[in-house]
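>>> Predicted model follows, preceded by the sequence.
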Amino acid sequence: MKIYPIETGNFKLDGGAMFGVVPKSIWQRTNPADEKNMISMSMRCMLIEDGDRLILVDTGLGSKQSDKFFGYYYLFGDFSLDASLAQYGFHRDDITDIFLTHLHFDHCGGSIQWNKDRTGYEPAFKNAKFWSNKNHWDWAVNPNPREKASFLKENILPIEESGQLNFVASNTQEQVGFDVLFMDGHTEKQMLPKINYQGKTVVFMADLLPTTGHIPLPYVMGYDTRPLLTIKEKEQFLNEAADQEYFLFLEHDAYTELCTVQHTEKGVRLKETFKFTDIFN
């Protein structure tokens, strides 16, 4: 097995929304805001080369939305999914599996693109199986008012229409080659890949832990549908991560790819930060 970090682009979100009830005077110490109160975010995906399979975890925003849509999210930087794949000698047509942690637009938007004559949509990965889970899929295609703006039908329905949609079950090792942790605080049945790699455990954190600044338990996004459950899930996971010395792969942290955590008198806190290649070769 070989794992590669895939940078698909950077964007900005409102810092207050990203930290919920935590005051700006505190959260800006780790996540500095610009003059519009926006903080920098990455859309860092993970590519897993495992035998004859090439599995991409999440796909970023994509490029099919309108200029008005992208204007809300202040895209910046030179990263792109295709350029990141090419850096490692791959093309999107080589991808055999797309594993979607959940169906919010910044995690799955790159899965679907315009067709050639821009009359409709098609999968951006023509040779891939797309993996979700039944509970989350049903949640996303019948969205609640709170999440409706994050579950965009043009990102989701074409996956099913293509015939490429698959649902994970209890045997995720057999289906996708790694264990999956299910989390319900951010959204229904978000999936976190948990991977044994080079003698260590790597967990793809998705939106359970967007950045290192979100490690303290009350630091929960305003986007979460069940914030008290997020706190409970995060507490349980971070204690385990500190005990077992997990490496946490951060999807949204613009400054840190990988981190570890440790027990302190104040609870679990950040231990060390790394580039992926500092630890894994």
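That came in fine, so what should we check first?
>>> From here on, just use CA atoms for contacts and neighbour counts.
Noted.
>>> Would you mind measuring from Gly15 to Trp27?
8 Å (CA to CA, to the nearest Å).
>>> neighbour-wise, which of these two wins?
Legend: neighbour count by other CA atoms under 10 Å for Gly15 and Trp27, higher for Gly15 (24 against 18).
>>> quick one: contacts for that one?
Neighbouring residues of Gly15 by CA atoms under 8 Å, 6 or more residues apart in numbering: Lys24, Asn31, Ala33, Asn37, Met38, Ile39.
>>> Please produce a PyMOL select command covering the buried subset of those.
Of the contacts of Gly15, the buried ones can be selected in PyMOL as follows, counting by 16 or more other CA atoms under 10 Å:
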select buried, resi 24+31+33+38+39
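>>> Show residues contacting the lengthiest helix in the chain.
Across the chain, the helix with the greatest residue count (assigned by DSSP state H) is helix 227-244. Applying CA under 8 Å, 6+ apart, the set of residues contacting helix 227-244 from outside is 183-186, 208-209, 217-218, 220-221, 224, 247, 260-263, 268.
>>> what residues are up against the residue nearest in space to the middle of the chain?
With distances taken as CA atoms, centre = their mean, the residue of the chain nearest its centroid is Ala206 (3.4 Å). Contacts for Ala206 (CA under 8 Å, 6+ apart) come out as Thr101, Leu192, Leu250, Glu251, His252.
>>> now, among these, which is nearest to Thr119?
Nearest to Thr119, judged by CA to CA, of those is Thr101 at 28.3 Å.
>>> Give me the neighbour count for the closest one.
28.
>>> got the contact list for the residue nearest to it when sequence neighbours are not counted?
Leaving aside its chain neighbours, Thr101 sits nearest to Met191 (4.6 Å; criterion: CA to CA, 6 or more residues apart in numbering). Residues in contact with Met191 (CA under 8 Å, 6+ apart) are Leu100, Thr101, His102, Val180, Leu181, Phe182, Met183.
>>> then this one, side by side with the first:
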Amino acid sequence: MKLYPIEAGNFKLDGGAMFGVVPKSLWQRTNPADSNNMIDIGARSLLIEDGDKLILIDTGLGDKQSEKFFSFYYPWGDDSIDKSLKKHGFHRDEITDVFTTHLHFDHCGGCIQWNKDRTGYEPAFKNARYWSNKDHWDWATNPNAREKASFLKENILPIQESGQLHFVDRKDNESFANIPDLGFGVLFVDGHTDKQMIPHLEYNGKKLVFMADLLPTAGHLPLPYVMGFDTRPLLTLPEKKSFLDKAADEEIYLFMQHDAHNEVITVKHTEKGVRLNQTYTFNELFN
């Protein structure tokens, strides 16, 4: 197995929304805001090369939305999935599996693209199986009013219509499931959105976890630092505490999807709770 960080493109989000009830005077110490109160956000995917499989975890915002849509999110930098895949010697048509942690637009927007004449949509990875889970799929395709703006039908429904959709097999409401077809396991968490999946991998003798929105940035390590986007913030708290305690105990490496400036971090126990231990670039840690 070999892993590659894939930069799907950076954007910005409102700092207040990203930190919920936490005052700006506190969160701006780790995540400084610009004059519009926007903070830097990454969209970092992970590519897994395992035998004849090329598995991509999440796909970022994509590029099919309107100019007005993107104006709300202030894209910055010149990263894209295609550029990042090419850097590592790959092409999107070689991807065998696309795994979505959840179906919010900043995690699955790149799954679908316009067709050639822009009359409809098609899978952006034409040879790939697309993975979700049945409970989250039902949640996303019948969205509540709070999340409706994050579950865009043009990102989701064409996956099913293409015949490329597959569901993770989850037995008896288990909180952790292994996915034999993909070679890694996932932790199910419900605080941010229903049945978000957090991939757990073993790589080069280390435990690596793709954090998705369970821990958006290193600045979110204190337990009360919960996003305003979370649908069940009081559930996020115990989910986050349980995971971070384990991460500190077992020296787990955390792959940060949304932290534009920290690719991988480790954490440690302190008198104030679990806090940042070290930060790494992916290459210095694993190559």
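The structure has been received and is ready for your questions. What you see is a predicted model, and the numbers here were worked out from it, not measured in a lab.
>>> if we can go back for a sec, among the contacts of Met191 of the first structure, which are located in strands?
Val180, Leu181, Phe182, Met183 (DSSP state E).
>>> quick one, what contacts the residue mapped onto the second one from the second structure?
Residue correspondence to the second structure (TM-score structural alignment): Leu181 of the first structure is matched to Leu187. With contact set as CA under 8 Å, 6+ apart, Leu187 of the second structure has these partners: Ser175, Phe176, Ala177, Met197, Ile198, Pro199, His200.
>>> my guess is the third one contacts Gly183, does it?
What it means is Ala177 of the second structure. No. Using CA atoms under 8 Å, Ala177 of the second structure and Gly183 do not qualify as a contacting pair, with a distance of 11.1 Å.
>>> quick one, which of the two is more surrounded?
Set Ala177 of the second structure next to Gly183 and count neighbours by other CA under 10 Å: Ala177 wins out with 19 against 15.
>>> Just confirm that one is within a strand.
Yes. Remark: Ala177 of the second structure belongs to a strand, assigned using DSSP: H, G, I helix; E, B strand; the rest coil.
>>> And Thr284 of the second structure, which helix or strand is it part of?
Wrong residue type there; residue 284 of the second structure is Glu, not Thr. helix 282-286 (DSSP states H and E).
>>> Average separation of whichever strand or helix holds Met18 of the first structure from the aligned part of the second structure, please.
Element membership for Met18 of the first structure, per DSSP H and E: helix 15-19. When the second structure is overlaid, helix 15-19 of the first structure sits 0.1 Å from its aligned residues on average, using mean CA distance after the TM-score superposition for the first structure.
>>> where's the match of Leu181 of the first structure relative to Leu276 of the second structure, distance?
22 Å.
>>> What of Phe282 of the second structure?
In this view, Phe282 of the second structure and Leu276 of the second structure are 17 Å apart by CA to CA.
>>> roughly how far out does the helix holding Met18 of the first structure sit from the chain middle?
In terms of CA atoms, centre = their mean, to the nearest Å, the centre of helix 15-19 of the first structure is set 17 Å apart from its chain centre.
>>> Confirm that Ser84 of the first structure sits in a helix.
Yes. Counting by three-state DSSP, Ser84 of the first structure falls inside a helix.
>>> ends of stretch 125-133 of the second structure, how far apart?
Terminal residues of stretch 125-133 of the second structure are spaced 19 Å apart (CA to CA).
>>> List the contacts of it.
The contact list for stretch 125-133 of the second structure (CA under 8 Å, 6+ apart) reads 92-102, 111-112, 159, 164-170, 195.
>>> Out of those, name the ones that lie in helices.
Among those, the ones falling in helices (DSSP H) are Ile159.
>>> what about the helix holding Glu284 of the second structure, how far off from the first structure?
Mean deviation for helix 282-286 of the second structure: 0.9 Å (mean CA distance after the TM-score superposition for the first structure).
>>> That helix aligns to what range in the first structure?
Under TM-score structural alignment, the counterpart of helix 282-286 of the second structure in the first structure spans residues 276-280.
>>> sorry, back to before: redo the ones in strands among the contacts of Met191 of the first structure as CSV? Include distance to Ser63 of the first structure.
Conversion of these to CSV gives the following (distance: CA to CA, whole Å):
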residue, distance to Ser63 of the first structure
Val180, 28
Leu181, 29
Phe182, 29
Met183, 28
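>>> Tell me where the stretch 1-150 of the first structure has strands.
2-14, 38-50, 53-57, 97-99, 112-114, 121-123, 129-132 (DSSP state E, counting those that start in this stretch).
>>> Out of those, which one sits most buried?
Comparing the strands of the stretch 1-150 of the first structure by mean neighbour count (mean count of other CA atoms under 10 Å), strand 97-99 ranks first with a mean of 24.
>>> Please name every helix or strand in contact with that strand.
Secondary-structure packing of strand 97-99 of the first structure (3 or more CA pairs under 8 Å, 6 or more residues apart in numbering; DSSP states H and E): strand 53-57, strand 129-132.
>>> so what's Lys195 of the second structure up against?
Contacts for Lys195 of the second structure (CA under 8 Å, 6+ apart) come out as His102, Asn133, Asp135, His136, Phe188, Val189.
>>> ok, now with 10 Å
Lys195 of the second structure is in contact with 101-102, 132-137, 139, 175, 187-189, counting by CA atoms under 10 Å, 6 or more residues apart in numbering.
>>> Report the separation between Lys240 of the second structure and His192 of the second structure.
As for Lys240 of the second structure, its distance to His192 of the second structure is 10 Å (criterion: CA to CA).
>>> what secondary structure does Asp224 of the first structure sit in?
With three-state DSSP as the basis, Asp224 of the first structure sits in coil.
>>> so what's it closest to, chain neighbours aside?
Distances taken as CA to CA, 6+ apart put His186 closest to Asp224 of the first structure, at 4.1 Å, once the chain neighbours are dropped.
>>> Secondary structure element holding that neighbour?
His186 of the first structure belongs to no helix or strand, assigned by DSSP H and E.
>>> how close does it get to Asp106 of the first structure?
14 Å.
>>> Please say which of those two ends up with more neighbours.
The neighbour comparison of His186 of the first structure against Asp106 (other CA under 10 Å) goes to His186, with 23 against 19.
>>> what do Lys240 and His192 of the second structure both touch?
Counting by CA under 10 Å, 6+ apart, the contacts common to Lys240 of the second structure and His192 are Leu214, Val226.
>>> on that earlier part again, alignment lookup: the residue nearest to Thr101 of the first structure to the second structure.
With TM-score structural alignment as the matching criterion, the partner of Met191 of the first structure in the second structure is Met197.
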